[in-house]
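Q: Return atomic coordinates for the entry below.
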Amino acid sequence: MLDVLGIMERIPHRYPFLLVDRIIEISKENQSIKGKKNVTINEEFFNGHFPGHPIMPGVLIVEGMAQCLGVYVLEGVEGKVPYFVGIDEAKFKLPVKPGDTVIYDVKVDKIKRNFVKASGKAYVDDKVVAEASFTFCITDK
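A: Just a heads-up that it's a prediction; the model follows:
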């Protein structure tokens, strides 16, 4: 539904910290969003994260889920940015390696004023590689 240029119009993240390549589904009815990240050996984090045995850092997988949620929540909103205020129940189940495609599946649990609580799972080949619940606030730039 959105390519990387459309994503960059909605959230402030840029390379090397833009961790979503494409939004593949948005459901206002289910308050959910799905995004995709193609992981390549050229990713900046592989230079220092386990050289010789490259795996994507789990915190960046959680960040990718949060960026998808930022796209969802900031749709049609100008002059605001999302900031993490909490990450809970994070679990990293399988390594994500160069050549993998990560699918982020994120659902809004609650929106209260400028705070958003959500939960997400990340998949590679239909297997859960990570999951977490997180909270962030939407604030002025």
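Q: all contacts plus neighbour counts: C-alpha atoms, from now on.
A: OK.
Q: Then T135 would be within a strand, right?
A: Yes: under DSSP: H, G, I helix; E, B strand; the rest coil, T135 sits within a strand.
Q: Enumerate every residue touching it.
A: T135 makes contacts with F84, V85, G86, I87, F115, V116, K117, A118, as judged by C-alpha atoms under 8 Å, 6 or more residues apart in numbering.
Q: Number of residues surrounding I11?
A: Here the count is done by other C-alpha atoms under 10 Å, and I11 has 22 residues near it.
Q: can you check A66 too?
A: Neighbours of A66 under the rule other C-alpha under 10 Å: 27.
Q: And for E44?
A: Counted with other C-alpha under 10 Å, residues neighbouring E44 total 12.
Q: next up, for comparison:
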Amino acid sequence: MTYEEFRERGSFSLEDLLAFAYGNLVENRPEGFDARLPAPPFLMMDRILTITHDGRQGRIVAEQDIRLDAWYFQCHFSGDPIQPGCLCVDAVWQLLGFYCVWRGALGAGRALGCQNVSFNGQIRPYNRCVRYEVDIRRFSQLKDSGSSVVIGDAKVFVDNELITEINKAQSGVFSGIVYPDYPKHSRNSTGGIIRS
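A: Have a look, this model is predicted:
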């Protein structure tokens, strides 16, 4: 699809998300379009049902199908398989970063934090579907650096039961931070404070 079509889409299939993760979704990527979603098995959604914006606010609803043989059930924990709660938080960060790029941010995405997380349930191997509902509180593009930051509140449901709430989750998209020549030692091969 073209960059213009990407920016106008209101939903994305698993095929679309995989293509985005591997850098093949957008044919005419503008310079600096470096963002990716994590590839499987760390991609934490199977589809984005809706993605909308209204000024600086918006909404994303996405789903993840639960698989009996998911990698995390094999190791977390032996004899007591459960999806780690931190993966729900990471899914929200992934969705927020995708939202930034969908809104026109150029660069690569990074999780920036969240204020509160509360867990009231769990995801087990025989659950069927996790739904992420993310309300965008504020999306900002920083003119000087070209960076973007988004803040959202999320609710996570498993088989329609609310199990997690995440307040003021934040992700950003920053230019000049990708490390495409891994494992070579190069300019971005070490971490630290992001200066963008």
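Q: ok so, going back, just the buried members of the contacts of T135 of the first structure?
A: Among the contacts of T135 of the first structure, those classed as buried by neighbour count (16 or more other C-alpha atoms under 10 Å) are I87, F115, V116, K117, A118.
Q: Including secondary structure and distance to C68 of the first structure, could the contacts of T135 of the first structure go into JSON lines?
A: Formatted as JSON lines, those follow (DSSP: H, G, I helix; E, B strand; the rest coil; distance: C-alpha to C-alpha, whole Å):
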{"residue": "F84", "secondary structure": "strand", "distance to C68 of the first structure": "13"}
{"residue": "V85", "secondary structure": "strand", "distance to C68 of the first structure": "16"}
{"residue": "G86", "secondary structure": "strand", "distance to C68 of the first structure": "16"}
{"residue": "I87", "secondary structure": "strand", "distance to C68 of the first structure": "15"}
{"residue": "F115", "secondary structure": "strand", "distance to C68 of the first structure": "16"}
{"residue": "V116", "secondary structure": "strand", "distance to C68 of the first structure": "13"}
{"residue": "K117", "secondary structure": "strand", "distance to C68 of the first structure": "13"}
{"residue": "A118", "secondary structure": "strand", "distance to C68 of the first structure": "11"}
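Q: among the residues you listed, which recur in the second structure?
A: Compared against the second structure with both residues aligned by TM-score structural alignment, their matches' C-alpha atoms under 8 Å, these retain F84, V85, G86, I87, F115, V116, K117, A118.
Q: helices or strands next to the longest helix anywhere in the second structure in the packing?
A: Criterion DSSP state H: the longest helix present in the second structure is helix 85-102. Secondary-structure packing of helix 85-102 of the second structure (3 or more C-alpha pairs under 8 Å, 6 or more residues apart in numbering; DSSP states H and E): strand 108-113, strand 129-141, strand 148-158, strand 161-174.
Q: so where is it in the first structure?
A: Using TM-score structural alignment, the residues of the first structure aligned to helix 85-102 of the second structure are 58-75.
Q: Can you give me the buried ones in that stretch?
A: For stretch 58-75 of the first structure, a neighbour-count test (16+ other C-alpha under 10 Å) marks 58, 61-74 as buried.
Q: in stretch 123-139 of the first structure, what counts as buried?
A: Of all the residues in stretch 123-139 of the first structure, those buried under the rule 16+ other C-alpha under 10 Å are 123-124, 128-138.
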